[in-house]
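Colleague: Curious how this folds, go ahead:
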Amino acid sequence: MTDFSKDVKIFKALCDEKRLAILEHLKGGEKCACVLIECMDMGQSALSYHMKILCESGIVTGRQEGKWTHYSLNQKGSEYAAKRLLELTTPDIQA
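Modeller: Now for the predicted structure:
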């Protein structure tokens, strides 16, 4: 039986409007959590919750700088997520 645990994390990250909006912001490049808090109009704890899910999926990475975390899209994680979606939704062709 296939282990879908990694897939579950990816699709959980993509099934929330706020997380999709965060991804949209990160398309423009790395953002400090302080910037995301302001542009997303949410509190630090709410942003932290969403960023934890995005980072666990592998689609986003974070790096600490002082007291703030800076987030960016992870190209390998994004490519893997796109690949899995395609694999899971492409019908098997029986010869």
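
Colleague: C-alpha from now on. contacts and neighbour counts both.
Modeller: Will do.

Colleague: Reduced to three states, what does the most centrally placed residue in the chain come out as?
Modeller: Against the mean C-alpha coordinate of the chain, by C-alpha atoms, centre = their mean, the closest residue is residue 54 at 3.3 Å. The three-state label for residue 54, taken from DSSP: H, G, I helix; E, B strand; the rest coil, comes out as helix.

Colleague: contacting residues around it?
Modeller: Applying C-alpha atoms under 8 Å, 6 or more residues apart in numbering, one finds that residue 54 lies in contact with 10, 13, 19, 60.

Colleague: hang on, isn't the last one packed against residue 74?
Modeller: Yes - assessed by C-alpha atoms under 8 Å, residue 60 is found in contact with residue 74 at 5.0 Å.

Colleague: quick one, helices of the chain?
Modeller: Applying DSSP state H to the chain gives helices spanning 5-13, 17-26, 33-40, 44-57, 75-89.

Colleague: what inclination does the first one have with respect to helix 44-57?
Modeller: On the basis of axes from the mean of the first three to the mean of the last three C-alpha atoms, to 10 degrees, helix 5-13 is oriented at 140 degrees to helix 44-57.

Colleague: Following up with a second sequence; could you model it the same way so I can compare the two?
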Amino acid sequence: MQPLRGPRQQRLLGAFKALADPTRLEILRLVKAQTGPTCVCDIVDHFELAQPTISHHLKVLKDAGLLVQTRVGIWSFYVSDPGNAALLEETRGLLA
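Modeller: As a prediction, this is how the structure comes out:
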């Protein structure tokens, strides 16, 4: 078996690494369950963690391409990246 070296494979590995943390997995599930953008304040209210800790987890998810951030004034909102469906299909192809 050959190692994963291309940019798409590296993105996939980054997503797996980001989702290996249970808090980040729950954050992604929470954001995906919303019908619109989710405010960081609402995400913080869902967990018993400090706001800077949640912000760190959100940055990891954003850097992995799993969330998209929008800023409105001092507020940050997150939505699930629409490319996640393609990422799941790619995962299925690698595991087949």
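
Colleague: Distance check, the counterpart of the residue nearest to the centre of the first structure in the second structure against residue 95 of the second structure.
Modeller: Residue-level alignment of residue 54 of the first structure against the second structure, with TM-score structural alignment as criterion, gives residue 61. Distance check for residue 61 of the second structure against residue 95 of the second structure: by C-alpha to C-alpha, to the nearest Å, it reads 22 Å.

Colleague: Distance of the equivalent of residue 52 of the second structure over in the first structure relative to residue 33 of the first structure?
Modeller: Taking TM-score structural alignment as the criterion, the aligned counterpart of residue 52 of the second structure in the first structure is residue 45. Residue 45 of the first structure sits 11 Å away from residue 33 of the first structure when distances are taken as C-alpha to C-alpha.

Colleague: Please tell me how far the match of residue 54 of the first structure sits from residue 10 of the second structure.
Modeller: With C-alpha to C-alpha as the criterion, residue 61 of the second structure and residue 10 of the second structure are 14 Å apart.

Colleague: aligned partner of residue 8 of the first structure in the second structure?
Modeller: Checking TM-score structural alignment: residue 8 of the first structure goes with residue 13.

Colleague: Could you report the neighbour count for its match?
Modeller: Residue 13 of the second structure has 16 neighbours, counted by other C-alpha atoms under 10 Å.

Colleague: go on, residue 5 of the first structure?
Modeller: 8.

Colleague: one step back: so for residue 45 and residue 33 of the first structure, which sits in the more crowded spot?
Modeller: Just comparing residue 45 of the first structure and residue 33: by other C-alpha under 10 Å the higher neighbour count belongs to residue 33, 19 against 10.

Colleague: Quick one: map the more buried one onto the second structure.
Modeller: Under the alignment defined by TM-score structural alignment, residue 33 of the first structure corresponds to residue 40 in the second structure.

Colleague: Just confirm its match contacts residue 79, I think it does.
Modeller: No - here residue 40 of the second structure does not reach residue 79: they are 10.7 Å apart, not a contact under C-alpha under 8 Å.
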